[in-house]
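[1] here you go, sequence then predicted model.
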Amino acid sequence: MITGSGEDSPVAGADVKGADGASVTSAYGTGSAQTVTAGGVSIAGLYGTLVLHSDGSYTYTRAAGTPGNVDDVFHYTLTDGDGDQSQTTLTLHIGNAGVTVTPPATGTAADTVYEAGLVNGSQQGNTQTVASGTIAVTAPDGVGSITVGGQTVALNGTHTTIPDGTRGSLDVWWNGSAIQYQYTLQHNYLESPATNNGQDLEAQPQFAVVVTDQDGSVGNGALTINIVDDQPTA
C-alpha cells in the first residue's frame, strides 16, 4: 500500500489492505503521532521530511547537508473498514555520495601573481601581486571538515591565514558553499637558474585541499599559485 518517491526505495515490503480495505490513519517520525488525511500531512524525520497521504502515497524530501548512508524511519498505522489496526514502519535509505573538490584552472588571473608588481619591481603597481578566487566543493552529504595546506578551515566563515615561506601568504575561508581564497605575494623568489625568466616554475606554491563530508567521504584537490618571474629591461 505504501508507495512514493524520494531517497532510494523503502526497505519494507508493500502493505496488504485486507478484505475490509485499509488506509493510513496516523504516522510519526521524530515527533508525536499525527492524523493522516487524503490531502497529506508533513512529518519530520531525522534527515528530511515525509509528506504522507491516507492512500499510502508519499513524497520524501531530504534536508540539505545531512549525511548519507543512513536510514530515516517513520512509524504509521493502518486502519481498515471495521476499525482493525496494524502498526508498521517505513524505512527510507539515503545513499552515500562522494565529495568533489574543483580548484580554478591553472594559469588564470585567479591563481597568477607577478613579481614585477612588487616594490622595486619593473612594473610596480601595474601588475597584480594578489590573486583571489573560488575552490568549488560538491558535497551532497554535507561538509564535515576542510583543510587547506594542512590547516583546518573553520566552517563559520572565519578566515585562516597560511604562510607561504617568505614569499607570501594564503588567506582562506568557507562561505557556506565553496572555499574562498586570496594569495598575496610579498617578496620575490630568486630562482635557479637565474636566466629562467617568464613563468617561474620553481615558485609554484601548491596547497593541498581536503574536504570530508559528514559521513566520512573524502574529496581531494590542490590549489597551485603561479608566480611569474620579473626580468630586467635594458
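    Structure received. Numbers count the residues shown, from 1 in each chain.
[2] make it CA atoms for all contacts and neighbour counts henceforth
    OK.
[3] helix/strand/coil for S145?
    Three-state assignment for S145 (DSSP: H, G, I helix; E, B strand; the rest coil): strand.
[4] count of neighbours near Q87?
    The tally of other residues near Q87 (other C-alpha atoms under 10 Å) stands at 12.
[5] quick check: closest non-adjacent residue to it.
    T77 (4.5 Å; C-alpha to C-alpha, 6 or more residues apart in numbering).
[6] would you mark the buried spots in the helix or strand hosting the one you found?
    Assignment of secondary structure by DSSP states H and E places T77 within strand 70-80. Within strand 70-80, the residues that count as buried by 16 or more other C-alpha atoms under 10 Å are 71-74, 76-80.
[7] quick one: these as CSV, columns for distance to Q151 too.
    As requested, the buried residues of strand 70-80 are exported to CSV (distance: C-alpha to C-alpha, whole Å):
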residue, distance to Q151
D71, 33
D72, 34
V73, 38
F74, 41
Y76, 47
T77, 51
L78, 54
T79, 57
D80, 60
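[8] farthest pair in those residues?
    D71 and D80 (28.2 Å; C-alpha to C-alpha).
[9] pick out whichever of the buried residues of strand 70-80 sits closest to V113.
    So of these, ranked by how close each gets to V113 (C-alpha to C-alpha), first place is D71, at 48.3 Å.
[10] could you list every residue that touches the closest one?
    91-94 (C-alpha atoms under 8 Å, 6 or more residues apart in numbering).
[11] what do you get for Y181?
    Y181 touches 132-135, 170-173, counting by C-alpha under 8 Å, 6+ apart.
[12] quick check, nearest of the contacts of D71 to T161?
    So of the contacts of D71, ranked by how close each gets to T161 (C-alpha to C-alpha), first place is I94, at 36.6 Å.
[13] doesn't V73 make contact with the closest one?
    No. Counting by C-alpha atoms under 8 Å, I94 stays clear of V73, with 10.9 Å between them.
[14] of all the contacts of D71, which comes closest to Q34?
    T91 (17.6 Å).
[15] between the contacts of D71, which is nearest T102?
    Of the contacts of D71, the one sitting nearest to T102 (C-alpha to C-alpha) turns out to be I94, at 24.8 Å.
[16] circling back to that earlier point, could the contacts of Y181 be laid out in JSON lines, adding secondary structure and neighbour count?
    Shown next, in JSON lines, are those (DSSP: H, G, I helix; E, B strand; the rest coil; neighbours: other C-alpha atoms under 10 Å):
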{"residue": "S132", "secondary structure": "strand", "neighbour count": "17"}
{"residue": "G133", "secondary structure": "strand", "neighbour count": "17"}
{"residue": "T134", "secondary structure": "strand", "neighbour count": "20"}
{"residue": "I135", "secondary structure": "strand", "neighbour count": "19"}
{"residue": "L170", "secondary structure": "strand", "neighbour count": "22"}
{"residue": "D171", "secondary structure": "strand", "neighbour count": "16"}
{"residue": "V172", "secondary structure": "strand", "neighbour count": "26"}
{"residue": "W173", "secondary structure": "strand", "neighbour count": "23"}
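[17] one more structure, for comparison:
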Amino acid sequence: MRILIVEDEPKTAAYVRKGLTEQGYVVDVASDGFDGLHLATTSNYDLVLLDVMLPGLNGWELLEGLRERQATPVLFLSARDEVEDRVKGLKLGADDYLVKPFAFSELLARVQNILRRAPQQREQPLRFADLEVDPLRRRVSRAGDRIDLTGKEYALLNYFMRHAGEICSRTLIAENVWDMNFDSDTNVVDVAVRRLRSKIDDPYAQKLIHTIRGVGYVFDVRSP
C-alpha cells in the first residue's frame, strides 16, 4: 500500500516515513501544498497524511482540491488542537484527525483502521502455489500454516508475489521495498531475502524464491 505524507517539518516527515516504511508501506513525502495536491491527484495512493499549516496551499485548501477529484482517504496530522479545527477537517472530508505530538503506535492504529474500512482496499487475497497473502489483514499462510513476518519481510513478499515469474533485480527490489538506491557494497537485499526464505521456503519441499546469479531473484514454482 502507498501512503503520501504532506508535511513541511522535515523531522516529523522523516519520523513518520521511517516508521511506516518499517511496517511495509511505500511512502512518499511532499513538503508543500502544491506538490502534495499534484502527487495526490496524479498518483495512486491508499492514504494521504496531511498537515494543516503548509506553504503554498494549506491543508484545508489541499483537501478541498483533492475532494473535487477523488475520494482518497485523508488523515490530518496537525498541531492545531481546537475542536473547531477538528470539526472543520472532518466536515471537509477528512477520515480522521490526529493532534501533534502523537505516539507512533496511535498513528499506526489510525492508519490501519482507515485502510481497513476504505472500500478500495478490499483486495482479494494473493495466492501463489500453496502460499496465500491477505492484504487487508496482512496475514500470510502456506499450506495452511500461519507465517509471521516483519513489516519489511511482508513488503518484500508482497513485491515478489505481484511480480511472480519476473526476474527482480536487486536494484528494483531496493527501490520498491526500501525506497532507496541500491548500493552494490551492501547486502541488505540478500539478507532480507534469506530471512524471508527461512520462513516461507525452508520448511517446505517446493521452493518459490530462486536466485538468478549476478542479477537478483525470481518468484516462481520449480521442481524441488
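    Perfect, thanks for sending it. Just so it is clear, the model here is predicted, and its values are computed rather than measured.
[18] can you give me the TM-score here?
    Taking TM-score structural alignment, normalised by the length of structure 2 as the basis, the two superposed chains have a TM-score of 0.27; 101 aligned residues with a C-alpha RMSD of 5.8 Å.
[19] other SSEs contacting the helix or strand just after the strand holding T77 of structure 1?
    Sequence-wise, the next helix or strand downstream of strand 70-80 of structure 1 (DSSP H and E) is strand 85-94. The helices and strands touching strand 85-94 of structure 1, judged by 3 or more C-alpha pairs under 8 Å, 6 or more residues apart in numbering; DSSP states H and E, are strand 70-80.
[20] and the strand it packs on with strand 85-94, angle?
    160 degrees (axes from the mean of the first three to the mean of the last three C-alpha atoms, to 10 degrees).
[21] thinking A131 of structure 1 is in contact with T184, fair?
    Yes. Using C-alpha under 8 Å, A131 of structure 1 is in contact with T184, at 6.7 Å.
[22] wait, I173 of structure 2 touches D190, no?
    No. Using C-alpha under 8 Å, I173 of structure 2 is not in contact with D190, being 10.2 Å away.
[23] show me what counts as buried in the helix or strand hosting Q112 of structure 2.
    Secondary structure from DSSP H and E places Q112 of structure 2 in helix 104-117. By neighbour count on 16+ other C-alpha under 10 Å, the buried set for helix 104-117 of structure 2 is 107, 110-111, 114-115.
[24] check which helices and strands that helix sits against.
    Packed next to helix 104-117 of structure 2, using 3+ C-alpha pairs under 8 Å, 6+ apart, are helix 10-22.
[25] what's the angle from the very next helix or strand once past the helix it packs on to helix 10-22?
    Counting by DSSP H and E, the next helix or strand C-terminal to helix 10-22 of structure 2 is strand 26-30. Strand 26-30 of structure 2 runs at 160 degrees relative to helix 10-22, counting by the same axes, to 10 degrees.
[26] by contact count, what packs against the helix or strand following strand 26-30 of structure 2?
    Toward the C-terminal end, the helix or strand that comes next after strand 26-30 of structure 2 (DSSP H and E) is helix 33-42. In terms of contacts (3+ C-alpha pairs under 8 Å, 6+ apart), helix 33-42 of structure 2 is packed against strand 2-6, strand 26-30, helix 59-67.
[27] and V148 of structure 1, how close does it get to N226 of structure 1?
    17 Å (C-alpha to C-alpha, to the nearest Å).
[28] out of everything not next to it in sequence, what's closest to L126 of structure 2?
    V133 (5.0 Å).
[29] can you pull the contacts of that neighbour?
    So V133 of structure 2 contacts 125-127, 139-141, 158 (C-alpha under 8 Å, 6+ apart).
[30] strands - which of those land there?
    126-127, 139-141 (DSSP state E).
[31] now which of the contacts of V133 of structure 2 would you call buried?
    Here, 16+ other C-alpha under 10 Å leaves 140-141, 158 buried among the contacts of V133 of structure 2.
[32] G221 of structure 1 contacts Q206, correct?
    No. Using C-alpha under 8 Å as the test, G221 of structure 1 is too far from Q206 to be in contact (10.2 Å).
[33] more crowded one of these two?
    G221 (17 against 14).
[34] what's the helix or strand for that one?
    With DSSP H and E as the criterion, G221 of structure 1 is inside strand 218-224.
[35] closest one to S42 of structure 1 out of the buried residues of strand 70-80 of structure 1, please.
    Using C-alpha to C-alpha, the buried residues of strand 70-80 of structure 1 come closest to S42 of structure 1 at F74, 11.6 Å.
[36] from Q34 of structure 1, how far out is the closest one?
    12 Å.
[37] next, work out how far apart R142 of structure 2 and P10 of structure 2 are.
    41 Å.
[38] pick out whichever of those two has more residues nearby.
    Comparing R142 of structure 2 with P10 by other C-alpha under 10 Å, the one with more neighbours is R142, at 19 against 10.
[39] and the closest residue to that one other than its chain neighbours, how far is that from R162 of structure 2?
    Distance criterion C-alpha to C-alpha, 6+ apart; nearest residue to R142 of structure 2, sequence neighbours excluded, is L131 at 4.3 Å. Distance, L131 of structure 2 to R162 of structure 2, by C-alpha to C-alpha: 13 Å.
[40] any shared contact partners between these two?
    With C-alpha under 8 Å, 6+ apart, L131 of structure 2 and R162 have no common neighbours.
[41] neighbour count for these two, which is higher?
    Between L131 of structure 2 and R162, L131 has the larger neighbour count (other C-alpha under 10 Å), namely 18 against 13.
[42] for T152 of structure 1, which three-state class applies?
    strand.
[43] just checking, it touches I162?
    No. With contact defined as C-alpha under 8 Å, T152 of structure 1 does not count as touching I162 (10.1 Å).
[44] out of these two, which sits in the busier spot?
    Per other C-alpha under 10 Å, whichever of T152 of structure 1 and I162 has more neighbours is I162, with 17 against 14.
[45] now the residue nearest to that one when sequence neighbours are not counted: how far from A178 of structure 1?
    For I162 of structure 1, ignoring the flanking residues on the chain, the nearest one in space by C-alpha to C-alpha, 6+ apart is L170 at 5.0 Å. Distance, L170 of structure 1 to A178 of structure 1, by C-alpha to C-alpha: 16 Å.
[46] cheers, nothing more for now.
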